[in-house]
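**Student:** whatever this is, show me its structure:
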Amino acid sequence: MKTNFIRLNILFAAIIVVLVSSCNNKKEEIIELWYNKPAKTWEEALPIGNGRLGAMIYGDPQIEQIQFNEETLWNGSPRKYQRDNAYKSLDKIRQLLFDGKQDIAEKLAAKTFMGRLAYEDEFPVLKAQWVDSINHLDIVKKGVLSSFDDSTWPEMFIDYKSVWERKGLPDMNGAVLFRKTIDIPAQWKGKSLKIHLGKIKDHDFTYINGHLIGTKDESNTNRIYTIPAKFVKTGKNVIAVLINNYVSTGGFNAVRTGPKKMNITPVNFKADPLFIEGNWKYKVIDRKPPYYPEYQAKYQPFGVVRIEFEGHDSITNFRRSLEINNALSKTSYTCNGVQYQREYLASHPDNLIAVKLSSNKKNQLNFKACLETLHAIYNIEKIDDQTLALSIKVEDGEMKGTAYLNISSNDGIVNIKDNQIVVSNASEAVIKLIASTNYKAYNDISGNAKEICDAQLPIIESLQYDEIRTSHLNDYKPIFNRFSIDLGDHEKRQTPTDERIFNIKNQEDKDLAALYVQYARYLMLSSGREGTNPPNLQGIWNEEIYPAWGSKYTTNINCEMNFWPVEPLNISECHNTLFKLIDEVAIEGAKTAKAYYSAKGWVHHHNTDQWRGTAPINNSNHGIWVTGGAWLAHHLWEHYMYTQDKEFLKTKAYPLLKGSAEFFADFLVKDPKTGYLISTPSNSPEHGGLVAGPTMDHQIIRSLFKIVIESSDILDTDHEFAAMLKDKLTQMAPDQIGKHGQLQEWMEDKDDTTDTHRHISHLWGVHPGNEITWDNNPELMKAAKQSLIYRGDDGTGWSLAWKINFWARFLDGNHANTMIKMLLGSALDPERNGGGGSYPNLFDAHPPFQIDGNFGGAAGIVEMIMQSHQGYIQLLPALPDSWQSGSIKGLKARGGFEIDMEWNEGKLYSLSVLSTAGNKLKIKYGKQMIEQETRAGETYQINNLIN
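**Tutor:** Reported below is the predicted structural model:
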């Protein structure tokens, strides 16, 4: 068949411009999440952000909450993460693994090969002193006695699910004494008893009637103690538990094994258990334990803007929304015949959060606003007659922050009273929020947050809301509008978003899938704008002092997954935030490479934080994973593949890629059993412990070597180094197919077909890698598919997202669509098993919230529509049967191409391709393949692929 490419001439292009201008006169379609009730929880609130500042909007008519973050507010401070001379135990660890002594290897590595912890030297002494001081307090010595009067103490409900941060002591570490009075049955007289308290975090002293019956200093381990008969009396007895919690809040932390409720039973006497859950009396003894040694820092919340509207309790016509194509959140309602509106935005050009409040009648807008924070060290002060300042210091570390809340009104009265800004008799008011910290760079915290806010305040005070809004839209919309997707089902938009999320398990919602893609673009533009730090596990949104996993950067998939969609979804500049992190990690990673492996180049393990720690953390059975840096470096190559920017490849990407390859050229060792070069010590992320030769490592390293070799050829440089890498490639352990027809996860054929672990790391070569494809090695592709079948469909949010991408690469659109419905389905559905899904605000649920699923899921949806990882563009490779018609515009492909296309009745209907680099265009659709030379900047209308 003759290729039929039509080059658009100047006249045709002019006609297009006229048509586009005409279309722009039409009312813009709003792409939104919307709800008919206020948010009651953080997972219902709506996110806004400008890359530096993030906020969650609740939209409550009576008490509005705007919980906000500033991206550089972390605990900790710059420090040394590497352990000197760790390399001295490397050979011993490797030999133990070669000898099959995994347990001994892990124990040795835990002692000698993990990173340095903050406060690791001083904590043992300070802890012993603090515990001793607590135990000698009069309130503790008397409070454990049965005769003590606790009638004035507050109560906390403790049950088999309990953790104290959910029961009344949020974000608190320290010492708390709990007491409960129980009745021992007469028939238990003279019996020793067994008490099951479930898991406790971190350190307990457990008493009955003033007698110590057990103590354990272990985090989250079960407390089961024997109560000697001599300490027990029939009738009233008092249990007292002093819990010393040092890190991440805790206390009673649920019964996980054995009896599923906290209870007491007699020893060697058959009787029903005495359940001891319920209301316990408690007393906070001390809130300031010594700082606990931790491997890495935690991302911190900053504060809350709280706005109270008196009398707004009886409302109608309530609606709140997030217009993601405008990056505007809105709340509206009617109260006492007055219509109220609120509009919220986070401006990147003006670096502030702004809120416009209005009423449709004069003098009806009356409210009080204040600043609050969870941080214990803070100060609130008046700056001028309409500005309050909140200054904070993070307790654990050296970070400080200042936020200014400014409120103005053209027709109302604004004054400050009792650290509140009071607005009276207005019809319109504008709130402006700015914030800064002392962070200047990952290794420099010499900034002055208050001085920064002082300099910014007169600038923002001079800005009218309409000016802020206009500059915000002019900045945001040109980027957002580059891309569009339409999958149909528009009628579903009439249903509130939370209901759509809950309904998708029973009724497909293709428009929700399209919305999910655009929401991911919105979240990236809100948390990863150029010039800022990259989005972490939660983007820039976090409400907790002790967030799950520290809200850090987990680089054994989560951080990388965040950036899967940025190139295809036409927000390439957001990749620069990750490149900034890679630059910094490479500097610290060179130190780690030398200290741990006596190697050249740079290495990064499975987690990092604001201070760019690169050493192994947590536990040796999963923290010693060497390919985090190599995976990160692949994103530099991906950016080049999409943009074809050779200057970027030469000056930015190649030096980092080469440095990573230099490390592995030194690191790889010969396996004594097979003779192959392998990666060890390492692991298959969070699965199977410390091993020699995990499949994922080899896939990433092979891919890295090939990229460096190709880059060397493109740039005509380092040919000797490239030749050395080629030689090593021939010696590396290959992918292997196991006895179950699966792709082996390890060198040994030991995969468990009943294992449903959330990580599917050994399929990296399928996605995001491109080593294993249907074109090049179908047998390995079949084995990889079998492995995924064994792992099953259930998973946490990001795991579901990865599986969408896998099934797209396997060209099974219907199975991928099944995974989409699981990812988009309600995480709050009581029928749901295995976690995952979406919260009412469409945030991904790990659970709890992790933003990686949002980004990975969006990447998977477009991977079903177009793939370009095999050297050509493949159209509609994994289109589900139910996606019969749709369109997508502004979709980027590797090689420097941008695609607009439509399909109808499951078949391609129209296609145009913009060539941005002038490369040869190769397109596959069904069984057809066409090729054509192109010129940079020209658009090609393609007809012959259309059936």
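**Student:** please count neighbours and contacts with C-alpha atoms only from this point.
**Tutor:** OK.
**Student:** just to be sure, Thr265 is in a helix?
**Tutor:** No - read with DSSP: H, G, I helix; E, B strand; the rest coil, Thr265 is strand and lies in no helix.
**Student:** how about this one, so we can line them up?
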Amino acid sequence: MKNKLELKFSRPAEEWTSALPLGNGRLGCMVFGLPRRERIQFNEDTLWSGGPEKKEKDCFLDAVSEVRSFVNQKKYSQAQKTADEKLLGPWSSFYEPMGDLFLEFPECHERAENYLRKLDLEKAVCTVSYSIPSEGNKNKSAVYTRTVFASHPLDAIVMKIECSEKDSVSFNAEVSSLLKHEVSVREDDVKKTLVLKGKAPVSGPNVFGPDEPPVVYDEKKGMTFTSCISILPSGKNYELTYDSKKLKVKNAESVLIILTAATSFNGFLNEPGTNGKNSAVLCYSMDEKACAVSYENILREHCLDFSNLFNRVEFYLEGTDGNLALKKLSDKSSPVFSKELAPLFFQFGRYLMISCSRKNTQPANLQGIWNQDIRPAWNCNYTTNINLEMNYWPAESCNLSECHLPLFELLKELSVTGRDVAEKRWGCRGWAANHNCDLWRKASPAGGSSEWALWPFGGAWLCTHIWEHYIHTMDKDFLVEMFPVLKGAVEFLMDFLQKESDGTLVTNPSISPENNFLDPQTKQKCCISKAGTMDMSITRELFTQFITVCEILCCDKEFASQVSEALKKLFPYKLTGDGRLREWDEDFEEAEKGHRHVSHLFGMYPGHILFENKDEEFKTAALKSLTERLSNGGGHTGWSCAWTVCLFARMKKPAEAEKYLNVLFNKLTYKNLFNVCPPYQIDGNFGGTAAVAEMLVQSGSCYDGENTYIELLPCLPESWSSGYVRGLKVRGGHSVDIEWQEGKLKKALIKTKGSGNMSIFYKNRKKICNFGEDGVILLDSFLI
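**Tutor:** Down below sits the predicted model:
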């Protein structure tokens, strides 16, 4: 039996994090569902502050040498002081909200009864319905329905308002923005259109500083934007007028509202105010095109487009009802258990992925595409020391490879801006990116402190996604297309590595993102040393992937040989005195034992090198590191908790994975299932979805043609006793369907485009299977 995949609420949203999200990849909106005064808050994915980053100056290499010298002398506090003073850069730009559409209905709508607000995840349609009793006859009611969706084929947000009583739809529509703006009206024979025109600031206060100086606008520079909200009533007796910047509808049978939007964005290298596109011309064209299509066709094409992606995967647990769990979550009446909410939460993550990341759109930022604040948390940017990567962890395993594509477009562009950073800041070939990126593909360090800013490994980590996309799709053309980007990241790492006296290669300077140790000499909190475990793990992972790619493409054999030699000399994993995996090169005292990041466990998840290491001592140490961090308060942010579940899933610890899935649901999830960082961040949603997939099926890295295996139900909690999952993807390009009953595998179906043998594991049992001509393996009793 299939779970009903809906989010249902019996009352309107009281705050933004209770509203329901819709998106078509480029446009996003939040539907509040207020009967008397509806609010639709909307965004467009290229509406950012600022403009292209200035070229780097030739003034960093001496400072880099100075920092490295202090590190080699173990003068860590002096190294950090020098880095903070000489190596940091400007803050990233902000992702901005475009506007709010308000619909004010007659006073009688305050008497709404039988209220229902619903989001259908399979169709990506939000419905708000309620009844209003007749004043003269209490047994008679008028039923009002609003249907809202964000259409990818039409590239517009669409709303239809209907009533069971003839000629009863009346409201006033107005639009506003937190940004500098003006409102006007356009009209023709069939519709009137509210036009919102505005401008984004060129700069503002950084996220960690005071509110002063305020956001700054420039007369010539900065992003401009236009939004059209067209009102198309139907019926014979309606009136449509414009007054005081409001469109007023009276006595319509139904009303269709079409919202389109555009900005002056003209590429990441062009200043949008002086060298941008004409957002008004673009938006007017979108509006005319959208309004020429019938509502029935718009809705049909939208549902078909969305469901074609969404319905690839099914996940069912016997005896669960997601909306009962959602009600418990909203009412805080009793704890929600993983079995109750896992299927709905998992599919909500897939829903969000389709809604905020489609081909030819921007990648999902810290909040996807949904933001209501002019100065959002952490600038609502692309944070590359965990958050952006986590956004795309479920893309491949959850059968949404197309939604991964915007990230690779960002990588191509980041490799352009990142070349200047690699050369001018580090004296290296290739390209590098630090921990913050934005629409303008910022690659230089941010401001504030080296503990987050001085980390040129963001590009390298992102490049591991190239292998993940290839090995799930087996798309060799993609690998050829992305090879220059991948090679550039590897070139940077090769040059950045420093040779120690014993011949080992280390990163220097090195941080473990956002974490600190205590300087043994000064006892001060400090972040800079060398050979941080995460740096070395990313380097080890990317070098291995690069060597494998060169073999697949039969190219760059000489450089691949150099990388192979360097791989052998990388600083090895080390243990602390009490048997945990070291986070830094030395066994430093931790400044915060319950830190939210678990960067040193990268090699366990999302990486493979440590997990597939034949030395069990290091895997045991990784597990001890994780449990120690959690026992000291770690895992307290949404994304950190999601990463924790992923790690326990990879380590095949079902009880622990379920425990932290319950924490994620009960403590770190808003009423609308958005993730709590706090405040809202989308990464925990995507990390949680990836974790559920990892609990149900795992596959090997496939590096060097080895570790090509599938493991079924590797981390199944006891409470998930019976159920099924269909359509998950694993490395090698295979799709997997699994059914289980009373905790035991009932059957599995594995489909592939290729041929050959496959090792399949279930509960420490192994079977080598051969794909037949039909590319299918059916497994049942042999593994039970």
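**Student:** where does the TM-score land?
**Tutor:** Aligned and superposed, the two chains score 0.91 in TM-score terms (TM-score structural alignment, normalised by the length of structure 2); 730 aligned residues with a C-alpha RMSD of 1.8 Å.
**Student:** ends of stretch 414-431 of structure 1, how far apart?
**Tutor:** 11 Å (C-alpha to C-alpha, to the nearest Å).
**Student:** so it matches what in structure 2?
**Tutor:** Mapping stretch 414-431 of structure 1 onto structure 2 (TM-score structural alignment) gives residues 240-257.
**Student:** residues of that stretch that come out buried?
**Tutor:** For stretch 240-257 of structure 2, the neighbour count (16 or more other C-alpha atoms under 10 Å) marks 240, 242, 245-257 as buried.
**Student:** closest to the centroid, which residue in structure 1?
**Tutor:** Closest to where the C-alpha atoms of structure 1 average out (C-alpha atoms, centre = their mean) is Leu537, at 2.1 Å.
**Student:** out of everything not next to it in sequence, what's closest to the aligned partner of that residue in structure 2?
**Tutor:** Correspondence of Leu537 of structure 1 to structure 2, assessed by TM-score structural alignment: Leu366. For Leu366 of structure 2, ignoring the flanking residues on the chain, the nearest one in space by C-alpha to C-alpha, 6 or more residues apart in numbering is Cys380 at 5.1 Å.
**Student:** mind checking how far that neighbour is from Glu468 of structure 2?
**Tutor:** 25 Å.
**Student:** also Lys624 of structure 2?
**Tutor:** Distance of Lys624 of structure 2 to Glu468 of structure 2, given as C-alpha to C-alpha: 27 Å.
**Student:** neighbour-wise, which of the two wins?
**Tutor:** Glu468 (21 against 16; other C-alpha atoms under 10 Å).
**Student:** helix or strand for that one, which one?
**Tutor:** Glu468 of structure 2 belongs to helix 458-473 when assigned by DSSP states H and E.
**Student:** what is the neighbour count of whatever residue of structure 1 lines up with the residue nearest to Leu366 of structure 2?
**Tutor:** Taking TM-score structural alignment, the alignment pairs Cys380 of structure 2 with Ser551 from structure 1. By other C-alpha under 10 Å, the residues close to Ser551 of structure 1 number 25.
**Student:** tell me the secondary structure for the residue opposite Ser882 of structure 1 in structure 2 once aligned?
**Tutor:** When structure 2 is aligned by TM-score structural alignment, Ser882 of structure 1 is paired with Ser719. Per three-state DSSP, the secondary structure class of Ser719 of structure 2 is coil.
**Student:** check contacts around the residue nearest to Ser719 of structure 2 when sequence neighbours are not counted.
**Tutor:** Computed as C-alpha to C-alpha, 6+ apart, the closest residue to Ser719 of structure 2 that is not its neighbour in sequence is Lys339, at 6.4 Å. Residues near Lys339 of structure 2 by C-alpha atoms under 8 Å, 6 or more residues apart in numbering: 317, 320, 719-720.
**Student:** quick one: Asn415 of structure 1 is in a strand?
**Tutor:** Yes - secondary structure of Asn415 of structure 1, determined by three-state DSSP: located in a strand.
**Student:** pretty sure it sits against Ser408.
**Tutor:** No - in this structure Asn415 of structure 1 lies outside contact range of Ser408 using C-alpha atoms under 8 Å: 9.6 Å.
**Student:** overlap in contacts, those two.
**Tutor:** Gln386.
**Student:** ok, and what's touching stretch 733-748 of structure 1?
**Tutor:** For stretch 733-748 of structure 1, using C-alpha under 8 Å, 6+ apart, the contacting residues are 676-678, 684, 692-696, 698-699, 749-751, 753, 761-763, 780, 783-787.
**Student:** in structure 2, what range does it match?
**Tutor:** Stretch 733-748 of structure 1 covers residues 571-586 of structure 2 once aligned (TM-score structural alignment).
**Student:** in structure 2, what sits opposite Phe367 of structure 1 in the alignment?
**Tutor:** In structure 2, Phe367 of structure 1 lands on Phe171 (TM-score structural alignment).
**Student:** which elements pack onto whichever helix or strand its match is part of?
**Tutor:** Assigned by DSSP H and E, Phe171 of structure 2 belongs to strand 169-176. Secondary-structure packing of strand 169-176 of structure 2 (3 or more C-alpha pairs under 8 Å, 6 or more residues apart in numbering; DSSP states H and E): strand 99-104, strand 156-163, strand 192-199, strand 246-252.
**Student:** after superposition, how close is the biggest helix by length in structure 1 to structure 2?
**Tutor:** Counting by DSSP state H, the longest helix found in structure 1 is helix 575-597. For helix 575-597 of structure 1, the mean deviation from structure 2 after alignment is 0.6 Å (mean C-alpha distance after the TM-score superposition for structure 1).
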